[in-house]
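Novice: Just a sequence and a predicted model for now, questions to come.
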Amino acid sequence: MTATSTTATEPLVRPRRSSAFRRGLQDWLPRIVLAPSFAVIVLFVYGFIIFTVYLSMTSSTLLPRFDFIGLGNYVKLFDLPNWWIALKNLAIFGSLYIVICCVLGLLLAILLDQKIRGEGVLRPIYLYPMALSFIVTGTAWKWFLDPGIGLDHTMHALGWTSFHFGWIKDREMAIYTVVIAAVWQSSGFVMAMFLAGLRGIDTEIMRAAQIDGAGPWQLYRRIIIPMLRPAFLSAFVVLAHMAIKSYDLVIALTNGGPGRATELPATFMYSYTFTRSQMAIGAASAVVMLMMVASIIVPYLYSELSTEREQ
């Protein structure tokens, strides 16, 4: 009887063990597959962020040094006139870039939301600049704005000799050419964000407002635009992040000039790290830029997570 019962239960035990092993393997297999990528991200992103923070507190010049000197490089950084010029240019560029992109993107989204003919053609045309790299955009706008070969030269060739548009060569106006190029590239992306928000609004709400006598202006000002708050917030975070780390567009368009008229923190960081061989100062500026980005992204993520928890 005992031998018979043991033999009878063996086929039942083995499938259970096999199924438990399979479930364990299914649980661990994604972790095993993702572990190398996770390790690389930790090393080359967060590891080098920590390394940069440490370098900013050393006396590194051309090559890294590992002598800890505290926050002295940050004091030197904020004593440099060039750093304040970069911050001033960032304030001008960032504020105009964000505001104009949001306004223009909203207007384009409202236009396409009217179910106009040719929407399928206009939408990719507006989005096309975002498919280009900032290097291509900067180079194209550099040619277009160059008085010798671009718009100025073309207008003179057409007989409009009084026309003059030399902002790219003007110290006072050069930063606005960077704004023009950046807005041209990013406004279509912002339009797509707002268009998705407009298409997500319940039409019953708008119909009820129209029945109550709300005109188009009141409908957008009091109902539609306030409901686009998540899209506005997302656009602000993305554009602010892009403005702070803008480098390739400036290098291709003006190379930070004329003089230092278009220098931004990213170009400042590169020049002090690789051109002037002041690695510690460059690392300190990179850490300040990281803090700028974190001051925008961290509150946004916190608000999003808080909203999800409340739901």
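Specialist: Alright, I've got the coordinates.
Novice: C-alpha only now, for contacts and for neighbours.
Specialist: OK.
Novice: For residue 156, grab the count of nearby residues.
Specialist: Neighbour count for residue 156, taken as other CA atoms under 10 Å: 14.
Novice: again, but for residue 90
Specialist: Neighbour tally, residue 90, other CA under 10 Å: 23.
Novice: Check it against this one:
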Amino acid sequence: MKAGFLPKLLFSPSVFLVLVCVYGYIMFTVYLSFTTSTMLPTFELAGTANYTRLLGLENWQVSLSNLATFASLYILIAMVMGLGLAILIDQKIRSESAFRSIFLYPMALSFIVTGTAWKWLLDPGVGLERTVHLLGWESFSFTWIKDSEMAIYCVVIAAVWQTSGFVMAMFLAGLRGVDSEQVNAAKVDGAKTWQVYLRIILPQLGPVFVSAFVILAHMAIKSYDLVIALTNGGPGRSTWLPSVFMYQYTFTRNEMAVGAASSVLMLLAIGAVVLPYLFSEMRKVKNG
């Protein structure tokens, strides 16, 4: 038996399962998006009719609008908070490891747990508003989760709380890799702290910014469990995202082909974010 045969034999079941259960089902979903499938899959082709119908649906337009609001705020706030926390912790503060653990802890929770916890916290009847009323401030009102105009911001708050610690860890690792000689030289020349960060440190964190953006963007596009646990897509359609649309049309409204078309567009959106980053990293490795 050749020496390289045993590792291939051990890895082959995993490779087979990935090929079938990941890439195989992706191809099947793409195929379904071009059929007339409703409650159950059919093999009658419909061309691009499902994509045409999908792009004309008001529910899909609402989902895209909500995604634009959620993703832009989520990515921006999480990156700013993550960078700010990383800079604070990088000041060699006391109990640094304890603070890192505290900020990273939310990432250890599932989005279902996060959504449920924030749902209780933001519920006017049992959460923050109720607690403040019991403390004597009865005029206080915080009903965003019940307001169709503000509910999407509740999803942003919960998502930022979940992932800002992870972004902090990424930026902290980047800060620890900054060339200290350049920083010390700038300080000797009389540069102020904000100038050091703006002109020396932040430019060296470019790869971290890109990595954080890619991770947060793909998480925003595929977000589903957090929304369902927190708002269940409501009030009305105010927190529908493309993932919620896909589930509703595939399993609730029995329009499997339209739901498959929406999932294909989500996959393309994630690919547009992730693939350029992967190719860039592979090129860097190849070029040494």
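Specialist: Perfect, I can see it now. A quick note: this is a predicted structure, and the numbers were derived from the prediction, not measured.
Novice: what helix or strand does the spatially most central residue of the second structure sit in?
Specialist: For the second structure, the residue nearest the mean C-alpha position is residue 219 (2.1 Å; CA atoms, centre = their mean). Using DSSP states H and E, residue 219 of the second structure maps to helix 206-221.
Novice: so where does residue 67 of the first structure fall, helix or strand?
Specialist: Residue 67 of the first structure belongs to no helix or strand when assigned by DSSP H and E.
Novice: Over to residue 243 of the second structure?
Specialist: Assigned by DSSP H and E, residue 243 of the second structure belongs to helix 242-247.
Novice: Which strands or helices does that helix pack on?
Specialist: Counting contacts by 3 or more CA pairs under 8 Å, 6 or more residues apart in numbering; DSSP states H and E, helix 242-247 of the second structure packs against helix 58-89, helix 256-286.
Novice: closest one to residue 188 of the second structure among the ones you listed?
Specialist: Distance to residue 188 of the second structure, taken as CA to CA, is lowest for helix 58-89 among those, at 20.6 Å.
Novice: what range in the first structure matches the closest one?
Specialist: Aligned by TM-score structural alignment, helix 58-89 of the second structure corresponds to residues 81-112 of the first structure.
Novice: That stretch: how far from the chain's middle?
Specialist: 12 Å (CA atoms, centre = their mean, to the nearest Å).
Novice: Next, the mean deviation of it compared to the second structure.
Specialist: By mean CA distance after the TM-score superposition for the first structure, the fitted stretch 81-112 of the first structure averages 0.3 Å away from its aligned residues in the second structure.
Novice: Okay, buried residues for that stretch please.
Specialist: Of all the residues in stretch 81-112 of the first structure, those buried under the rule 16 or more other CA atoms under 10 Å are 82-83, 85-90, 93-98, 100-102, 104-106, 108-110, 112.
Novice: swap in stretch 235-246 of the first structure?
Specialist: Here stretch 235-246 of the first structure shows 235, 236, 237, 239, 240, 241, 242, 243, 244, 245, 246 as buried, counting by 16+ other CA under 10 Å.
Novice: returning to what we had before: what stretch of the first structure does the helix holding residue 243 of the second structure fall on?
Specialist: The aligned range for helix 242-247 of the second structure is 265-270, by TM-score structural alignment.
Novice: Perfect, I'm done here.
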